[in-house]
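J.: Pasting the sequence and the predicted coordinates here, then a few questions.
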Amino acid sequence: MRTIIDVWDAFELWLTQLPFLFQVVFVTVVVLPLCALVAIGLDRATRRFDRAPDRTDRS
């Protein structure tokens, strides 16, 4: 567990020492797509547990 904490601390220190522009680029290129993938995965996972009937309009 200590190794994981040390790696995270080193990464955090590296990221916070970058110039602001590079931090913005990192967030835009890495963090936002990662968050989108997590959101899509959670959405698909929760659809399996959705017990509501399909809401197709049959008129």
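T.: On my side now, so go ahead.

J.: When you work out contacts or count neighbours from here on, use the C-alpha atoms and nothing else.
T.: Noted.

J.: helix, strand or coil for the residue most central in space within the chain?
T.: Centroid check for the chain by C-alpha atoms, centre = their mean gives Cys35 as the closest residue, at 2.1 Å. Of the three states, Cys35 takes helix under DSSP: H, G, I helix; E, B strand; the rest coil.

J.: Structure two is appended below for comparative analysis:
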Amino acid sequence: MVDAFQQWWDGVELWMAQLAFPFQFALLMGVLLPLCLGAARLIDRVVDNASTRFNPVPKVPPAQPGETDAGSGS
């Protein structure tokens, strides 16, 4: 299984190395850009969930109509 994958990867690498640079760049950006964006979104969600779990935001009850802010100073 590993040998087959290694041979396939060597063929892809050889094919890509023989392309002209603009085609190499376009192919690389077409593959790596979505992968990197997906990884960044995944990391962002994991960090958000971890920070919420370990440092929850206190829930503040909504202000009642007619109440003023205690810190307004007037």
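T.: It's in. Being a predicted model, the structure only gives us computed values, none of them experimental.

J.: how near is the residue nearest to the centre of the first structure to Arg48 of the first structure?
T.: Distance of Cys35 of the first structure to Arg48 of the first structure, computed by C-alpha to C-alpha, to the nearest Å: 20 Å.

J.: Kindly indicate whether Pro53 of the first structure is helix, strand or coil.
T.: Under three-state DSSP, Pro53 of the first structure comes out as coil.

J.: what lines up against it once you look at the second structure?
T.: Structural correspondence for Pro53 of the first structure with respect to the second structure (TM-score structural alignment): Pro56.

J.: secondary structure element for Asp43 of the first structure?
T.: Assigned by DSSP states H and E, Asp43 of the first structure falls within helix 32-47.

J.: One more: Gln6 of the second structure?
T.: helix 2-17.

J.: May I see the buried residues of that helix?
T.: Met16 (16 or more other C-alpha atoms under 10 Å).

J.: How about stretch 39-53 of the first structure?
T.: Buried, per 16+ other C-alpha under 10 Å, within stretch 39-53 of the first structure: nothing.

J.: check contacts around Val46 of the second structure.
T.: Under the criterion of C-alpha atoms under 8 Å, 6 or more residues apart in numbering, Val46 of the second structure has no neighbours.
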